[in-house]
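Colleague: Prediction below, plus the sequence it came from.
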Amino acid sequence: MDKLLHEMVDWALSFLLSLVPPALGAIVSLFYEPGLTWSGRAARLWVGVTISYFVGRALGAVADLHPYVLQAIAFLLGLVAYRAAPAFAAGVVKAVGEAPAMLRDRLIGFLPTKKDPK
């Protein structure tokens, strides 16, 4: 059991550490975007991290690059990822902005209503 727990902690730690370069790149890119709302910033950060993480992993699987080079590529991808996919970023920002109202409407739909007597 201890070995399994140790392996799970190692996996989780390596996963979180692999997200650092893309996240830093995405955070740096947010400094160059004035006038964003907090939901827009969060959505752009998510887009930058997600795209750079998966593209960086795919590039690492295809090409035999040094880990430092892969981290630099992930940082750069995080820096420009939301610019490369503006429609995707706009859709995510819209979905994040509309999610609270949509969730509220769905929850209200589950509440019982009074029946009108005829």
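Modeller: Yep, that arrived.
Colleague: Could you use CA atoms for every contact and neighbour count after this?
Modeller: Noted.
Colleague: Report all helices and strands that whichever strand or helix holds Tyr68 contacts.
Modeller: Following DSSP states H and E, the helix or strand that holds Tyr68 is helix 67-84. Using 3 or more CA pairs under 8 Å, 6 or more residues apart in numbering; DSSP states H and E as the contact definition, the elements that helix 67-84 packs against are helix 20-30, helix 38-62.
Colleague: what's the distance between the very next helix or strand once past that helix and the middle of its chain?
Modeller: Following the chain from helix 67-84 toward its C-terminal end, the next helix or strand by DSSP H and E is helix 86-110. Helix 86-110 has its C-alpha centroid displaced from the chain centroid by 16 Å (CA atoms, centre = their mean, to the nearest Å).
Colleague: orientation of helix 86-110 relative to helix 38-62 in degrees?
Modeller: 120 degrees (axes from the mean of the first three to the mean of the last three CA atoms, to 10 degrees).
Colleague: and here's the other structure:
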Amino acid sequence: MPKIYKICPAPAWREAERQGVYRGSADDLRDGFIHFSTAAQVPETARKHFFGQTALFLVEVEADTLGDRLRWEPSRNDELFPHLYGELDLVAVTAVHQMHARPDGTHDIFGLVP
């Protein structure tokens, strides 16, 4: 099954764990869907949107479990990105990895499954 990924600040993810559902970031709520990335897209997403941030998690999700609420739509560089229209039920989450910030503002990203 294909995996998709969400970069999430630790406090927001801890709140999702308490609630059993992730409702999305402020950007997600503004756009009307939860932004995800493929394994190949994660490094650029991290650089573009999370550069210099600490206390981040990389949340791994089974794409096939999301049904027709998951749509692949053109975004950055006209690449297709996975967008979830609705909340993320945490039963779809297969792993949560810490993202370690480097001194230069980039991140070590472990656990990606292409």
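Modeller: Nice, thanks for sending it over. No experiment lies behind these values; they were computed from the predicted model shown.
Colleague: Quick TM-score on the pair, please.
Modeller: For this chain pair, the superposition-based TM-score is 0.22 by TM-score structural alignment, normalised by the length of structure 2; 49 aligned residues with a CA RMSD of 5.4 Å.
Colleague: if we can go back for a sec, output the helices and strands packed on helix 67-84 of structure 1 as a markdown table; include the columns distance to Arg83 of structure 1.
Modeller: Formatted as a markdown table, those follow (distance: least, CA to CA, whole Å):
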| stretch | distance to Arg83 of structure 1 |
| --- | --- |
| helix 20-30 | 10 |
| helix 38-62 | 9 |
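Colleague: Of those, flag the one that's most buried.
Modeller: helix 20-30 (a mean of 22; mean count of other CA atoms under 10 Å).
Colleague: can you tell which of the helices and strands packed on helix 67-84 of structure 1 is closest to Glu98 of structure 1?
Modeller: For those, proximity to Glu98 of structure 1 was assessed by CA to CA; helix 38-62 is nearest, at 10.3 Å.
Colleague: So which residues make contact with that closest one?
Modeller: 18-19, 22-23, 25-27, 30, 70-71, 73-82, 89, 92-93, 96-97 (CA atoms under 8 Å, 6 or more residues apart in numbering).
Colleague: Just the buried subset of the residues you listed, written out for ChimeraX, thanks.
Modeller: To isolate the buried ones among the contacts of helix 38-62 of structure 1 in ChimeraX, judged by 16 or more other CA atoms under 10 Å, type:
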select :18,19,22,23,25,26,27,30,70,71,73,74,75,76,77,78,79,80,81,82,89,92,93,97
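Colleague: helices or strands next to the longest strand seen in structure 2 in the packing?
Modeller: Ordering each strand of structure 2 by length in residues (DSSP state E) puts strand 93-101 first. Secondary structure elements in contact with strand 93-101 of structure 2, counted by 3+ CA pairs under 8 Å, 6+ apart, are strand 56-62, strand 107-108.
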